[in-house]
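**Q** quick one: sequence plus predicted model below, questions after.
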Amino acid sequence: MELRDKVALVTGGGTGIGRATSVALAERGAIVAVNYSRSEAAAMDTVRLIKRNGGQAYAFQADVSKDEEVRAMVHAIVKCCGTVELLVNNASITRHLPLDDLEAATDDIWDELYDVNVKGMFHCARAVAPLMKASGQGAIVNIGSIAGLTGSGSSLPYAVSKAAVHGLTKSLARALAPDISVCCIAPGAVATRWWEGREAQMQQLIPQLLLKRISTPEDVAKLVCATLEQEALTGQIITIDSGQTL
């Protein structure tokens, strides 16, 4: 799909992979709706950066775990931009817990991570699907994680939530075909704020990677854009990890 002049919603679009994706989409001529939950300053900074570079972007607040807020956000985007044709489900949270500390994985943590990481992506897809179907085409990319493939990661609930995102991608691809493609990008280690306080651990990982480099948010953003453009691709989990899982 040609991205120019398409309206793209990027959840969690003010920081990390979301910010890089918002910028990359704008560089390709898309009109970007930058969603944020609490990071208003970061979202507004992303919007200003895009506008300084000649692109179009607007910030919209919503907690994706709350369906009513997602529907209100999509209504506001339609009022501002006319429709939504592209969705990047990037908003995600984690809690850093030892994988073998099962007692630390409380119900509250399970509920919090599933509400944002899984149900949040479903809320957004459901809200924009009628708009995409009305136009006869649309594309959704969910941001998963290799944690959902390997079972290891920042915490057990996080890894399981990302495995659920991969499953959600396949189910949505079936449910929304043929008008809407749905794929998932599963990054390995990415140099974002999630590594704050653990930079030494990130550096220790580099020699174990086949390509001897940690992916950047811009690396992931390029793949997101390429996946949105590809019209013969749906239901796929695409790994970008410098060979981490090979």
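**A** That came through fine.
**Q** switch to C-alpha atoms for all contacts and neighbour counts from now on
**A** Fine.
**Q** report the buried residues of stretch 239-246.
**A** 239-242, 244 (16 or more other CA atoms under 10 Å).
**Q** need the residues that contact the longest strand anywhere in the chain.
**A** In the chain, taking DSSP state E as the definition, the longest strand is strand 180-187. For strand 180-187, contacts defined as CA atoms under 8 Å, 6 or more residues apart in numbering pick out 129, 132-133, 136-146, 166, 169-170, 172-173, 176, 220, 223-224, 227, 231, 233-241.
**Q** ok, the buried residues of stretch 239-246 vs Glu196, which is closest?
**A** Distance to Glu196 across these (CA to CA) is lowest for Asp241, with 19.2 Å.
**Q** thought Thr216 was touching that closest one, still the case?
**A** No: taking CA atoms under 8 Å as the definition, Asp241 is not a contact partner of Thr216, at 10.1 Å.
**Q** would you point out which residue is most central in the chain?
**A** Asn90 (1.7 Å; CA atoms, centre = their mean).
**Q** who's in contact with it?
**A** Asn90 neighbours (CA under 8 Å, 6+ apart): 10-13, 17-18, 142-143.
**Q** where do the helices of this structure begin and end?
**A** 16-27, 40-52, 67-81, 107-114, 120-135, 147-150, 156-176, 199-205, 217-229 (DSSP state H).
**Q** out of the ones you listed, flag the one nearest Asp101.
**A** Nearest of the helices of the chain (CA to CA): helix 156-176, 8.9 Å.
**Q** what are the buried residues along that closest one?
**A** Neighbour counts over helix 156-176 (16+ other CA under 10 Å) mark 156-170, 172-173, 176 as buried.
**Q** and stretch 215-228, by the same measure?
**A** By 16+ other CA under 10 Å, the buried positions in stretch 215-228 come out as 215-221, 223-225, 227-228.
**Q** the structure to be compared is supplied as follows:
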Amino acid sequence: MSQKKVAVVTGSSSGIGAATARLYATRGWNVVVNYSRDPAPAQAVAEACKALGAEVLVVKADVSQDADCRRLAAETEARFGRADVLVNNAGTTKFVDIKDLDGLEADDFHKIYSVNVIGAYQMVRAFAPLMRQHPVAGIVNVSSVASIMGRGSSLAYMASKGALNAMTVGLARALAPHIRVNAIAPGLVETPWLQEGLGAEKYQAGVDWYKGRAALEEVISADDVAETAWYLGASAAKTTGELLLVDAGLRITKA
């Protein structure tokens, strides 16, 4: 069994997930890097974590598939013998204007929920037996301010993150006292994923709109979210069932 604590981060080949994996490595943890498609970015994140002194396990797994979640847990146990923090960061969306009700079909909802909600649930279920061996372990679900603001990439995405918030509270009750479960609700995060999804013009318009309304006049970085994932996962020993906004004050807006 590893003497170092172990953080498992889904969707950690780029963006928030990659920043979170690197931060845990920086602070002396071993990490599990997960990806679902291209191995090259995941390997680059793994090499960065190794350079920081971490042992790293890289696993291809689609969290929407229960068998993949269970295999990821099994490989983590075989390699490290423990899992102290699980960050459910893997997510997906479809970029559709909120007023375009014909832009979403039932299949879009199913696809988004399969990753953003069901995937998180399946990961928790797969890892709970291993995490119970190391109380007080922490699960961090990456939600979105879209879940409470009614703004975001699509109605299906907003709804999925709202469901994730509700599930976070239920899981916090179900897994107490040995495992804490909390969620982060980031605002607009500067990531290539969002820039590519919106396109350069819409992305810049979104940044300008956000800065014009957020109390702190800032958007969010992947490192900002990673710091919160560290706090809720590794530090906040008596916090569970909470949704922590990292939105630069968008919800309260400017005075």
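**A** That came through, no problem. Since this is a predicted model, take the numbers as computed values, not measurements.
**Q** rewinding a little: with distance to Leu209 of the first structure as extra columns, can I get the buried residues of stretch 215-228 of the first structure in JSON lines?
**A** Shown next, in JSON lines, are these (distance: CA to CA, whole Å):
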{"residue": "Ser215", "distance to Leu209 of the first structure": "10"}
{"residue": "Thr216", "distance to Leu209 of the first structure": "14"}
{"residue": "Pro217", "distance to Leu209 of the first structure": "17"}
{"residue": "Glu218", "distance to Leu209 of the first structure": "18"}
{"residue": "Asp219", "distance to Leu209 of the first structure": "15"}
{"residue": "Val220", "distance to Leu209 of the first structure": "16"}
{"residue": "Ala221", "distance to Leu209 of the first structure": "20"}
{"residue": "Leu223", "distance to Leu209 of the first structure": "19"}
{"residue": "Val224", "distance to Leu209 of the first structure": "22"}
{"residue": "Cys225", "distance to Leu209 of the first structure": "24"}
{"residue": "Thr227", "distance to Leu209 of the first structure": "24"}
{"residue": "Leu228", "distance to Leu209 of the first structure": "27"}
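**Q** and Arg27 of the second structure, what pairs with it in the first structure?
**A** If you follow Arg27 of the second structure across to the first structure using TM-score structural alignment, you land on Arg28.
**Q** and its match, how many neighbours?
**A** 15 (other CA atoms under 10 Å).
**Q** how far away is it from Arg193 of the first structure?
**A** To Arg193 of the first structure, Arg28 of the first structure is 25 Å away according to CA to CA, to the nearest Å.
**Q** can I get the helices of the first structure in CSV including distance to Ile185 of the first structure?
**A** Below are the helices of the first structure laid out as CSV (distance: least, CA to CA, whole Å):
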stretch, distance to Ile185 of the first structure
helix 16-27, 11
helix 40-52, 22
helix 67-81, 22
helix 107-114, 18
helix 120-135, 13
helix 147-150, 11
helix 156-176, 9
helix 199-205, 21
helix 217-229, 7
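**Q** between these, which one is closest to Ala33 of the first structure.
**A** Short answer: helix 67-81, nearest of the helices of the first structure by CA to CA, at 7.1 Å.
**Q** and the closest one, what's buried?
**A** 67, 69-71, 73-75, 77, 81.
**Q** point me to the residue sitting farthest from the middle of the first structure.
**A** Outermost in the first structure, CA atoms, centre = their mean: Glu103 at 28.9 Å.
**Q** please say which position in the second structure that residue maps to.
**A** For Glu103 of the first structure, the residue aligned by TM-score structural alignment is Asp102.
**Q** Cys183 of the first structure: how many residues sit nearby?
**A** Cys183 of the first structure is flanked by 27 other residues according to other CA under 10 Å.
**Q** residues in contact with Ser145 of the first structure?
**A** Ser145 of the first structure is in contact with 159, 162-163, 185-188, 239, counting by CA under 8 Å, 6+ apart.
**Q** the same query, at a cut-off of 7 Å, please.
**A** Residues near Ser145 of the first structure by CA atoms under 7 Å, 6 or more residues apart in numbering: 162, 186-188.
**Q** quick one: Asp66 of the second structure and Val115 of the second structure, what's the gap?
**A** 11 Å.
**Q** then Thr168 of the second structure?
**A** Counting by CA to CA - Thr168 of the second structure and Val115 of the second structure are separated by 15 Å.
**Q** what does Asn141 of the second structure give?
**A** Computed with CA to CA, the distance linking Asn141 of the second structure and Val115 of the second structure is 12 Å.
**Q** neighbour-wise, which of those two wins?
**A** Neighbour tally, Asn141 of the second structure and Val115, criterion other CA under 10 Å: the higher count belongs to Asn141, 30 against 23.
**Q** OK, contacts around that one?
**A** 87-89, 182-184.
**Q** quick one: stretch 154-162 of the first structure aligns where in the second structure?
**A** Going by TM-score structural alignment: stretch 154-162 of the first structure matches residues 153-161.
**Q** quick one: contacts of that stretch?
**A** Contacts for stretch 153-161 of the second structure (CA under 7 Å, 6+ apart): 93-98, 109, 112-113, 116-117, 143-144, 146-147, 150, 152.
**Q** next one: stretch 119-137 of the second structure to chain centre, how far?
**A** Remark: stretch 119-137 of the second structure is offset 15 Å from the chain centroid, using CA atoms, centre = their mean, to the nearest Å.
**Q** ignore what I typed, I meant stretch 104-119 of the second structure.
**A** 16 Å.
**Q** can you list the buried residues in it?
**A** Neighbour-count burial for stretch 104-119 of the second structure, counted by 16+ other CA under 10 Å, picks out 104, 109, 111-119.
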